[in-house]
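Peer 1: Here is the input, now give the coordinates:
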Amino acid sequence: MIKCHLSRLMGEKKLKIVDVARETGLNRGTVTRLYHETANRVDLEVVEGLCRYFSCQVGDLFEFVDQPDGGNSRFDKTP
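Peer 2: The predicted model follows:
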């Protein structure tokens, strides 16, 4: 599973979704989905825009968390 730390980054700076959307030029719906971790995919332009805005690396924004309990990912190696 991929965890998005946008809500933590925004909380540290006391930012609202509308603030990030306006200041980065990103779609508000995109920022909302990332904030609530409901996004299924993310364009690289969005990742770049957020990394530039927060002066962070991709690894500060996203984290891979292994789910040993059978997370039912389409990438699971079980048939």
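Peer 1: okay, CA-based contacts and neighbour counts for the rest of this
Peer 2: Fine.
Peer 1: how about Lys3, secondary structure?
Peer 2: strand (DSSP: H, G, I helix; E, B strand; the rest coil).
Peer 1: here's the other one to compare against:
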Amino acid sequence: MAIRCKLSTLMGQNRYNIQDVYEKTGLSRATISNLYHDKMQRIDYETLSKLCKLFDCTVGDLLEYYKPE
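Peer 2: Model (predicted):
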């Protein structure tokens, strides 16, 4: 896939672990883990909104398009 999730970077910058994000957003641990490991195929608007609110960022800060090789 040509879209990369940068949740792990944002979590590292804020010193959050999966449990912290779970407690602050209410998202499931499985969803957070899949995003952290960049294994999600789809993401809904509510999830994006909660993460952007938590990290005070834009969707572009969370997701990145790259050219596949």
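Peer 1: Please state their TM-score.
Peer 2: Superposed pair, TM-score by TM-score structural alignment, normalised by the length of structure 2: 0.94. Supporting alignment: 68 aligned residues with a CA RMSD of 0.7 Å.
Peer 1: ok, Leu15 of structure 1 to Glu23 of structure 1 distance?
Peer 2: Computed with CA to CA, to the nearest Å, the distance linking Leu15 of structure 1 and Glu23 of structure 1 is 11 Å.
Peer 1: Over to Ser55 of structure 1?
Peer 2: From Ser55 of structure 1 over to Glu23 of structure 1 the distance is 14 Å, taken as CA to CA.
Peer 1: One more: Gly59 of structure 1?
Peer 2: 22 Å.
Peer 1: what ranges do the helices span in structure 2?
Peer 2: 7-14, 18-25, 29-36, 45-55, 59-62 (DSSP state H).
Peer 1: Format the ones you listed as a markdown table; extra columns: mean neighbour count and distance to Glu69 of structure 2.
Peer 2: Formatted as a markdown table, the helices of structure 2 follow (neighbours: other CA atoms under 10 Å; distance: least, CA to CA, whole Å):
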| stretch | mean neighbour count | distance to Glu69 of structure 2 |
| --- | --- | --- |
| helix 7-14 | 14 | 22 |
| helix 18-25 | 14 | 31 |
| helix 29-36 | 17 | 22 |
| helix 45-55 | 14 | 27 |
| helix 59-62 | 14 | 21 |
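Peer 1: Distance to Pro68 of structure 2 for the ones you listed - can I get that in a markdown table?
Peer 2: Shown next, in a markdown table, are these (distance: least, CA to CA, whole Å):
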| stretch | distance to Pro68 of structure 2 |
| --- | --- |
| helix 7-14 | 20 |
| helix 18-25 | 28 |
| helix 29-36 | 19 |
| helix 45-55 | 23 |
| helix 59-62 | 18 |
